[in-house]
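In: Here is my input; please provide its structure:
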Amino acid sequence: MAGRAASTARRARLGAELRKLRERAGMTTTQAAGLLGTSSGQLSNIEVARFGVSADRVRVAAHAYSCTDQALIDALVAMTGDRKRGWWEEYREILPPKLLDLAEIEHHGTALHAAYSMHIPGLLQTVDHAREIYRQAVPELSPPEIEHRVSYRVKRQEVLYRTHPAPYRAVLHEAALRMTFGGPDVVRGQLQHLLRMSELPHATIRVIPFAATRYPGSGQSVYYVRGPVPALDTAQLDQLHGPVFIDAEAQLAQYRLLLERLDDTALNVERSRELIHKVVQCR
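Out: Below you'll find the model as predicted:
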């Protein structure tokens, strides 16, 4: 068994998935521990991410739990091997842990899909736009806290510029384009940045116009990170107290359907770019 180490989003998800497999097999921790040659306490510590777990132990557990989904097993095994510290660890004592979890989940995502109604997604924000957003945070952030969060947001954006970036899709409502955070200069710079980002080969930015006759989800914003298999996807929602992560299969299916319907509602890429250009010209 791997030793105790700081819990991470990836380790927490691995433990949670092993717990799901055990529960689907109808086993208690005591029953499962007997099959795995460990104690119920140690198994519980793995499932709540206090302890790491080896690749071999994951394979043994999958067999004991009668899991036949080889793609899922392989993905879980792969999650045991990456123990390098990510860049987000620099912020471990500075920012809320949930923000670090978001960066880690995003870093390992195989595809990224954002749908926002009133805001520009974090990965597409300029420094000036991000700073203005954080200045309006509730509760109020101190100037150093604002700068730490802006720095963190910029570091997150590197996921779009790495050697093999994951495909990125964003669906924005026209309302997000017309918000005036920071004043005309900031808004103009943000919209021009959106146009530049839309030219990246792996990025797709589309807009739902005010003229659309429907808006699935009634304005629900969601950031969806795909994993190596659908069972390891994550949906992230913004709340006043911080990010909320969803990994229950039934809920993930609902958010996938929502994103599909938003895609169907949005303008195509070229018409979306035309609309963004039009809004820029109004600034």
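In: can we go C-alpha only for contacts and neighbour counts from here?
Out: Will do.
In: tell me the contacts of residue 184?
Out: Residues near residue 184 by C-alpha atoms under 8 Å, 6 or more residues apart in numbering: residue 283.
In: Most distant residue from the centre of the protein?
Out: residue 34 (35.9 Å; C-alpha atoms, centre = their mean).
In: From residue 47, how far out is it?
Out: 15 Å (C-alpha to C-alpha, to the nearest Å).
In: can you give me the strands for the stretch 51-200 of the chain?
Out: For the stretch 51-200 of the chain, the strands defined by DSSP state E, counting those that start in this stretch cover 111-116, 168-173.
In: Please identify the deepest-packed of the ones you listed.
Out: Each of the strands of the stretch 51-200 of the chain was scored by mean neighbour count; the highest is strand 168-173, a mean of 23, by mean count of other C-alpha atoms under 10 Å.
In: For the comparison step, fold the sequence that follows:
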Amino acid sequence: MRTSPTGRQLRFGSELRKLRERAGLTATQAGRLLGVQQNQISNMEAGRVGVSPARLRALAVHYGCTDQGLVAALCDMTADRTRGWWEEYREILPTPLLDLAEVEHHAQHLRTAVTVHVPGLFQTAEHAREVFRQDVPALSPPEVEHRVSFRIKRQAVLHRDRPAPQRAVIHEAALRMQFGGPKVTRQQLEHLLALSELPHVSIHVIPFAAGSFAGSGQSIYYSHGPVPQLDTINLDQSHGPVFLDTEPQLAKYRVLLSRMETIALDREDSRNFIHTIALSL
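Out: As a prediction, this is how the structure comes out:
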């Protein structure tokens, strides 16, 4: 039995629980249908024990789930037993950071919208280092370097074979925040320009002139799963990532992102905008 399920394992269990509750069954009733004890169902839904694809399909039948796309996606989740590179940080960094890397690794499409910070996947090491130096309570120099190395390793998703599309909306305020001073900021902006040349990376700027807009007070990170029900939202908070995945939450943040994307500049105008700011430093 797992003592510390990963975020992906917890999410899988949560989806099992949602299926059971939609069927109007208690854990005891579900156990009887499957021929196991109630605690076995509870452990499955808590991510503490693995579930074979065959048992998952049996549960789906008992729960009356006819969404074959969702069932197939859940089967893929439970069949994947590989350990990701982020596990080497298991005793070093907070668990939510590892869960974030796991979500990114499996995402089909990533969308983000930020107002003050450059998205983590797009940060240079120097920029990230300065961001982490501002943490409260203060991180020790080794803790800062662990976070920087982890953030840079996360960026491998941008350069692997068949990378997931990335669409980022960045407010002008984030481009003008001089983390580390003008030199580091200029290097960061040049890095953004280089990334924007990648065919799967789309960067869009919201200038100050756009005025107010919905979602302006948040940093939103939306990971698309293989089916919409398995999408994940990450809100970047001062105490660490917060993950949301209920249907109303997913619907709300899809709308917010779409509205922000609508008022942002197109790719070419955004590149020119970033280039102009970099030249001014």
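In: picking up where we left off before, would you turn the strands of the stretch 51-200 of structure 1 into TSV with distance to residue 272 of structure 1?
Out: Converted to TSV, these look like this (distance: least, C-alpha to C-alpha, whole Å):
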stretch	distance to residue 272 of structure 1
strand 111-116	14
strand 168-173	9
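In: Out of the ones you listed, the one nearest residue 100 of structure 1 is which?
Out: strand 111-116 (16.8 Å; C-alpha to C-alpha).
In: Tell me the residues of structure 2 aligned with the closest one.
Out: Per TM-score structural alignment, the counterpart of strand 111-116 of structure 1 in structure 2 is residues 109-114.
In: ok, average deviation of the matching stretch from structure 1?
Out: For stretch 109-114 of structure 2, the mean deviation from structure 1 after alignment is 0.4 Å (mean C-alpha distance after the TM-score superposition for structure 1).
In: Please say which position in structure 1 residue 247 of structure 2 maps to.
Out: In structure 1, residue 247 of structure 2 lands on residue 249 (TM-score structural alignment).
In: Count the neighbours of that match for me.
Out: Around residue 249 of structure 1 there are 14 other residues, counting by other C-alpha atoms under 10 Å.
In: Excluding sequence neighbours, find me the nearest residue to it.
Out: Ranked by C-alpha to C-alpha, 6 or more residues apart in numbering and with sequence neighbours excluded, the top spatial neighbour of residue 249 of structure 1 is residue 231, at 6.5 Å.
In: Repeat that for residue 107 of structure 1.
Out: Nearest non-adjacent residue to residue 107 of structure 1, counting by C-alpha to C-alpha, 6+ apart: residue 159, 6.4 Å away.
In: Do I have it right that that neighbour meets residue 109?
Out: No: using C-alpha atoms under 8 Å, residue 159 of structure 1 is not in contact with residue 109; the gap is 9.6 Å.
In: Give the residues shared as contacts by those two.
Out: Joint contacts of residue 159 of structure 1 and residue 109 (C-alpha under 8 Å, 6+ apart) are residue 166.
In: what do we get in structure 1 for residue 66 of structure 2?
Out: Residue 66 of structure 2 maps onto residue 68 of structure 1 when the alignment is built from TM-score structural alignment.
In: Relative to residue 184 of structure 2, how far out is whatever residue of structure 2 lines up with residue 127 of structure 1?
Out: Alignment note (TM-score structural alignment): residue 127 of structure 1 maps to residue 125 of structure 2. The spacing between residue 125 of structure 2 and residue 184 of structure 2, counted by C-alpha to C-alpha, is 10 Å.
In: With residue 19 of structure 2 instead?
Out: Look at residue 19 of structure 2 and residue 184 of structure 2: by C-alpha to C-alpha, they are 49 Å apart.
In: same check, this time on residue 101 of structure 2
Out: With C-alpha to C-alpha as the criterion, residue 101 of structure 2 and residue 184 of structure 2 are 25 Å apart.
In: likewise residue 121 of structure 2?
Out: On the measure of C-alpha to C-alpha, residue 121 of structure 2 and residue 184 of structure 2 end up 16 Å apart.
In: How about residue 122 of structure 2?
Out: Where residue 184 of structure 2 is concerned, residue 122 of structure 2 sits at a distance of 14 Å (C-alpha to C-alpha).
In: So between these two, which is more surrounded?
Out: Neighbours per residue (other C-alpha under 10 Å) separate residue 122 of structure 2 from residue 184, with residue 122 holding more: 21 against 18.
In: Would you confirm that the more buried one contacts residue 192?
Out: Yes: here residue 122 of structure 2 lies in contact with residue 192, judged by C-alpha under 8 Å, at a distance of 6.6 Å.
In: Could you find the counterpart of residue 80 of structure 2 in structure 1?
Out: Using TM-score structural alignment, residue 80 of structure 2 sits opposite residue 82 in structure 1.
In: repeat for residue 261 of structure 2
Out: Matched to structure 1 by TM-score structural alignment, residue 261 of structure 2 sits across from residue 263.
In: Its match sits in which helix or strand?
Out: Secondary structure assigned from DSSP states H and E places residue 263 of structure 1 in helix 249-265.
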